[in-house]
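> Attaching a predicted model along with its sequence, questions to come.
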Amino acid sequence: FVWTGFDYHCEPTPHEWPTISSFFGILDLCGFPKTAFDIHRAHWVDDVPVVSLTPHWTWPGREGQPVVVLVMSNAERVELRLNGRKVGEQAVDRIMGNEFSVPYAPGRIEVVAMRGGKVVATAAHETVGKPVALRLTPARTVMAGDDEDTQPVTIDAIDAAGRHVPTANLPTQFSVDGAAIIGVGNGDPNSHEPEKGSARSLFNGLAQVIVQAGMGRGRIVMTATAPGLKPARLVIDRAAIAPRAQMAATYGGQAIREWRRSPAFVARPDPALAPIDGDNNSWAFVRSGTPVQPAAEGRWRLYRASVTPWRRIGAEGGTIRFAAIAGEAELWVDGRRLASKAGVEAGPLEAALPAGGGVRQIVLVVEAATEGVSGVIGPVSLEPLAR
């Protein structure tokens, strides 16, 4: 068990404001892999050889100063090389990783993983140049033209050789045609930049834009710009597809789920009867859709609910609907009899609810048959008037 797979907003422990997200995810807020990703690959992957190293190898001004390099692997031994020269070799520690202290020199730092004396995997970092351009990389090159399909696009800064520049933390701007930008990010747990909009700074040379395709066949054209860098342009095909099957939305209204049910009475009770304060026993707490079996004595019961209607229903009035009541029934609201149901067989009941603000007292008087269940055996709702 590892907490967590992804970074997330809040809980920046052990850090404090202005940090606004966790630090300990395997992936950052955008899903970009962190060092923890490679650490756990070395821990958990057994079927293929893996090796990686951190940090990057672009440290201008630190020539000759020691840099601690962490190597992560599931092999038996690892050898570290700088510009083709062997720096050191160690037996692999899959749990803690292997550390090497290396005097920084520009060039290529490479790790070779070995098993049984044979090279099984390699990884390397190179010293990169200054950023000269932006690059846009989509997760997919085709999107569905259904006004719903969504995907991330990665923005990064590259040098003249097309290599990622991890030190480029520049402000970037985005625009898109044929799609909508629905989110932006960069994985920085200390960033307070908006996650909606058309701009985001690079963090470790990376940022992300979430795009949602428009409708129909066509093209999505996205551009990214940053001060002093060559802009990037990306074209994604938007394919025409048949609309996915849908059902019309149904409006359920304001549900009335919680009721108090009286004990059984041998004669019709007064609808004004209510449990006394603190009575949590003689009147049961029940939910709509809960039938009750016949009592040993008495066929009459009261059901009470206190409801504050939605603002529109309170102002204009509405309809109160019982999907199914078993038994004969009378409906009372705020001391007024609104409707009744004849016959003990299960059936619906509805009535016009007069306008009125505040808490409304709904009472159902039910007379059960001599056999079979009774009560509020289906959903109950308040519906606004149609417009």
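Structure's in. What do you need? Given the structure is predicted, the values throughout are model-derived calculations rather than measurements.

> contacts and neighbour counts: CA atoms only from here.
Noted.

> Ignoring the adjacent residues along the chain, who's closest to residue 4?
Leaving aside its sequence neighbours, residue 4 sits nearest to residue 25 (Cα to Cα, 6 or more residues apart in numbering; 4.7 Å).

> Run a quick neighbour tally on that neighbour.
Residue 25 has 21 neighbouring residues, counting by other Cα atoms under 10 Å.

> There's contact between residue 226 and residue 173 in this structure, I believe.
Yes: using Cα atoms under 8 Å, residue 226 is in contact with residue 173, at 6.5 Å.

> and the comparison structure, right after this:
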Amino acid sequence: MTYLVLLFAFSSGGINLFAQQHPRQEVDFNKGWKFALGDQPGWSATDFNDKSWRTLNLPHDWSIEGKFDQKHPATVGGGALPGGTGWYRKQFQVPATAKGKYIAIDFDGVYRNSEVWINGHYLGKRPNGYIAFRYELTKYLRYGGLNTIAVKVDNAQQPNSRWYSGSGIYRDVKLITLNPIHVAQWGSYVTTPEVSNQSVKVDVALQVNSGTNKQTAVLKTIVLDADKKVLATNTQQVQLGTGQPINTTLLIKNPIRWSVDHPYLYTVQSQILVNGKLLDRYDTPLGIRSFSFNSHKGFTLNGKAMKIRGVCMHHDLGALGAAFNLRAAERQLEILKSMGVNGIRTSHNPPAKALLELCDKMGFIVMDEAFDMWEKKKSEFDYHLDWAKWHKKDLEDQILRDRNHPSVMMWSVGNEIPEQGGTGADTSGRVITRSLVAIVKSLDKTRPITTGNNNVEANNNLVLSGALDLIGYNYNHDKWKDFHKTYPGQKLIASETTSALQTRGSYDMKSDSARIWPVRWDLPLLTGNADFSCSAYDNCYTPWGSSHEQTLQAFENNPAVSGMFVWTGFDYLGEPTPYTWPARSSYFGIMDLAGFPKDVYHLYKSAWTDKPVLHILPHWNWKAGQEIDVISYYSQADEAELYLNGVSQGKKSKQGQDMKVMWRLTYAPGELKAVSRKAGKIVLEKIIRTAGAPAKLELIADRSTIKADGKDLSFVTVRVLDKDGNLIPNADQLISFKLEGEAEIAAVDNGSPISHESFQANQRKAFNGLALAIIKAGEKASDVTLTASSVGLQSATVAIQLKP
């Protein structure tokens, strides 16, 4: 029997879970679960024998472990991976001394239709796969004995999503132990109604659980700076048991503002004391910022006009699937930050709590989205089946959980909702919009509310409701300029843009000829490339979308467009537009599924950062005499000059709103060099060379030192090179991995949208010269060595150190 003993004093320098210095205990409850696919009577029973079940740690996604197959009911649109039903069980002990405490379990997300039992007692069901929830365990625990928690996860009815959902307990689980008098779940609400450079007024509304115990307590509220220095304190006597929130106001002088460039965080600490005894301590993050949206001037943060330069992100983490990993999410945000992104749209569902914490710390503006559909369905078994019973509770829980995050500056209550349409008696979209907005504003009045609309005409029922603070346009960049004619006096956010299609390292000539694939959204692709690729020249896009450059031009030159969210930052599993099987993941990303940048990454970096950029594409391995378009993205320079084998091909400067320059050359093998200059002085040089025969491998770890915590990751890039170190642009060799030390290969990938190789393996073919191995730390300090080998090539090693 595998079990975790909780709620006692650990020896050998461990912690006492009831230590008085911190009465609130939130214990990581992710380790040591038993798991089995299937569904049998009795699996929830306390005495069920689960010894034959697999032991694993959460978060976990069983779908990502499966085989790709177009016959899976999730369909290719859902990632062509299996769903099904699975069970999780865990045993743990609670000492007799814990009796009288409040004990609960928190799930941050279970996809989907989760049902939970404790010691055979049924706790409840949550159909929504993206919502966080808590169950109190107190009454059903065996104090001094063994307890069993069982979770059924039912993702069998598919399709229930338009993209890859994953299956399982795929976000963090925590066991919560509190005194009976404590701050309620998500019971703190901190706002800053008055902000100036001299001071900020901080209002705190605190909901305290005390049952029917109407007694007097002391509430001490403290504001701490980032170094945990006390800046302000308020102490008051309060009456518990009223059911009403307790309100406190504090003043901070000379506040440091939270911004995307300097995401400074304070902490508001609430302490509840009765007869001098500390019963609870609750910390709430505080980012002090003021922001506004203007119908003509766009977005302002802390009094300064700025553009929200964002991307849409689905919740999967590529080869890791839907199972949330802090480092994997952090890596994605680091890559996005490096190209100038300052905004994230959580399309089309509430994100992991930890993602919002990262956005708070790293400086991203978040559009926090609730739903992809309302009453009217998009997929046969999607959330429309649960809408009537659950949407109010789910939306309330999302707002309560997320409303203290300074990164969250917009709520979106729907994406491309079918109820946008309808005339005559069918105006349900107006009624539902008003209802959803009322729910949000009953809990948070500090942020505007929007929806992502693909119908941008004046007859949109969501807009006609009059309830929305921001009008979200999905695509339709050519109509942004006429926005105020359609919606006079309204404020515009480009909630979803672009839908351009690229395969990393694939190029269709000529670069200035567009490929609109498919020709219409509801028609299959009749033509395309035999290798199921899309051109990375930024000349391939959907009929509802536009190229990256076209969208950027419209966005940057229209001050009324407060922000835009590109579809998408990263490729994701599912929705393999414009193709179907064998394609199984998207082509929309600025980065591919493995996180390798496509060429347009450098376009955004040149437009959205103040860093010098010089990038040339494509690679330089072609047929002799072939006509090749060479494109350069550059910034912080006046011009770029191109040289082929030392001979200048001419200087080029961007004209008008152009964001690139282009030369059309007759291919000759050798060296292609670009030079950017400002005022005649060289800013940057970039060289690409014709690659010879594959000769060796190279390994590059994104971090050579990681934490030995059983969770941390190192992402190791594999490059296939010739003898001179040039990347082979079409290399597809099978690469085998060997790992030594206290770590494991969590997943492998190569970014190909049509690969059917398992992510759970110790080998992977390269795709256009690159592959990826994701190394997961064990729990012991160790020196780890990863070796990559391939037949006929010189192998490579990289060292990774695991530190405690």
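Looks like it arrived, so ask away. Just so it is clear, the structure is predicted and the values come from calculations on it, not from any experiment.

> Once they're superposed, what TM-score comes out?
In this superposition the chains share a TM-score of 0.58, using TM-score structural alignment, normalised by the length of structure 1; 237 aligned residues with a Cα RMSD of 1.6 Å.

> quick one on the thing from earlier: just list the residues touching the residue nearest to residue 4 of structure 1, thanks.
By Cα atoms under 8 Å, 6 or more residues apart in numbering, residue 25 of structure 1 lies in contact with 3-8, 34, 36.

> Just the ones in helices from those residues, please.
Among the contacts of residue 25 of structure 1, the ones falling in helices (DSSP state H) are residue 36.

> Most neighbours among the contacts of residue 25 of structure 1, which one is it?
Taking other Cα under 10 Å as the neighbour criterion, residue 7 ranks highest of these with 23 neighbours.

> what residue of structure 2 matches up with it?
Using TM-score structural alignment, the partner of residue 7 of structure 1 in structure 2 is residue 571.

> so the closest residue to that match other than its chain neighbours, which of the three states?
Nearest residue to residue 571 of structure 2 in three dimensions, chain neighbours excluded: residue 589, at 4.1 Å (Cα to Cα, 6+ apart). With DSSP: H, G, I helix; E, B strand; the rest coil as the basis, residue 589 of structure 2 sits in coil.

> Can you report how many residues lie near residue 704 of structure 2?
Residue 704 of structure 2 - counted by other Cα under 10 Å - has 16 other residues nearby.

> Next, the contact list for it, please.
714, 799-801 are the contacts of residue 704 of structure 2 under Cα under 8 Å, 6+ apart.

> What of residue 214 of structure 1?
Applying Cα under 8 Å, 6+ apart, we find residue 214 of structure 1 in contact with 145-148, 178-180, 238.

> Structure 2: which residue goes with that one?
Per TM-score structural alignment, residue 214 of structure 1 is aligned with residue 778.

> Counting neighbours, which of the contacts of residue 704 of structure 2 comes out on top?
Most surrounded of the contacts of residue 704 of structure 2: other Cα under 10 Å gives residue 714, at 25 neighbours.

> mean per-residue distance, the helix or strand where it lies to structure 1?
Following DSSP states H and E, one finds residue 714 of structure 2 within strand 713-721. Taken against structure 1, strand 713-721 of structure 2 registers an average deviation of 1.2 Å after superposition, with mean Cα distance after the TM-score superposition for structure 1.

> residues in structure 1 aligned with that strand?
Strand 713-721 of structure 2 lines up with residues 150-158 of structure 1 when matched by TM-score structural alignment.

> Now find how far off-centre that stretch is within its chain.
In this view, stretch 150-158 of structure 1 has its centroid 20 Å away from the chain centroid, taken as Cα atoms, centre = their mean, to the nearest Å.

> Give the buried residues for it.
Along stretch 150-158 of structure 1, these residues count as buried under the neighbour rule (16 or more other Cα atoms under 10 Å): 150, 152-158.

> Pull the number of nearby residues for the equivalent of residue 766 of structure 2 over in structure 1.
When structure 1 is aligned by TM-score structural alignment, residue 766 of structure 2 is paired with residue 202. Counted by other Cα under 10 Å, the residues lying close to residue 202 of structure 1 total 24.

> With the one 4 residues further on instead?
The burial metric for residue 206 of structure 1, expressed as a neighbour count using other Cα under 10 Å, is 27.

> okay, the longest strand along structure 2 sits on what stretch of structure 1?
Determined from DSSP state E, the single longest strand within structure 2 is strand 182-195. With TM-score structural alignment applied, strand 182-195 of structure 2 matches no range in structure 1.

> On the C-terminal side of that strand, identify the next helix or strand.
For strand 182-195 of structure 2, the following helix or strand on the C-terminal side (DSSP H and E) is strand 199-209.

> just checking, next helix/strand downstream of that following strand?
Helices and strands here follow DSSP H and E; after strand 199-209 of structure 2, the next one along the chain is strand 216-224.

> May I see the buried residues of that next one?
So, applying 16+ other Cα under 10 Å, buried residues of strand 216-224 of structure 2: 217-224.

> Pull up the gap between residue 273 of structure 2 and residue 778 of structure 2, please.
41 Å (Cα to Cα, to the nearest Å).

> And residue 207 of structure 2, by the same measure?
40 Å.

> Residue 702 of structure 2 now?
Residue 702 of structure 2 sits 18 Å away from residue 778 of structure 2, going by Cα to Cα.

> And residue 556 of structure 2, by the same measure?
46 Å.

> Now for the contacts of residue 25 of structure 1: which two are most distant?
8 and 36 (15.1 Å; Cα to Cα).

> for the match of residue 766 of structure 2, what are its contacts?
By Cα under 8 Å, 6+ apart, the contact set of residue 202 of structure 1 is 155-156, 168-172, 186.

> Out of the residues you listed, who's the most crowded?
Most surrounded of these: other Cα under 10 Å gives residue 156, at 28 neighbours.

> Can you get me the centre-to-centre distance for stretch 163-180 of structure 1 and its chain?
24 Å.

> Between the two ends of that stretch, what distance do you get?
By Cα to Cα, one end of stretch 163-180 of structure 1 lies 29 Å from the other end.

> Next, the buried residues of it.
Buried residues in stretch 163-180 of structure 1, counted by 16+ other Cα under 10 Å: 163-170, 172, 174-176, 178-180.

> Spell out which two among these are the most distant pair, please.
167 and 178 (32.0 Å).

> Help me confirm that residue 43 of structure 1 is found in a strand?
No: counting by three-state DSSP, one finds residue 43 of structure 1 to be helix, located in no strand.
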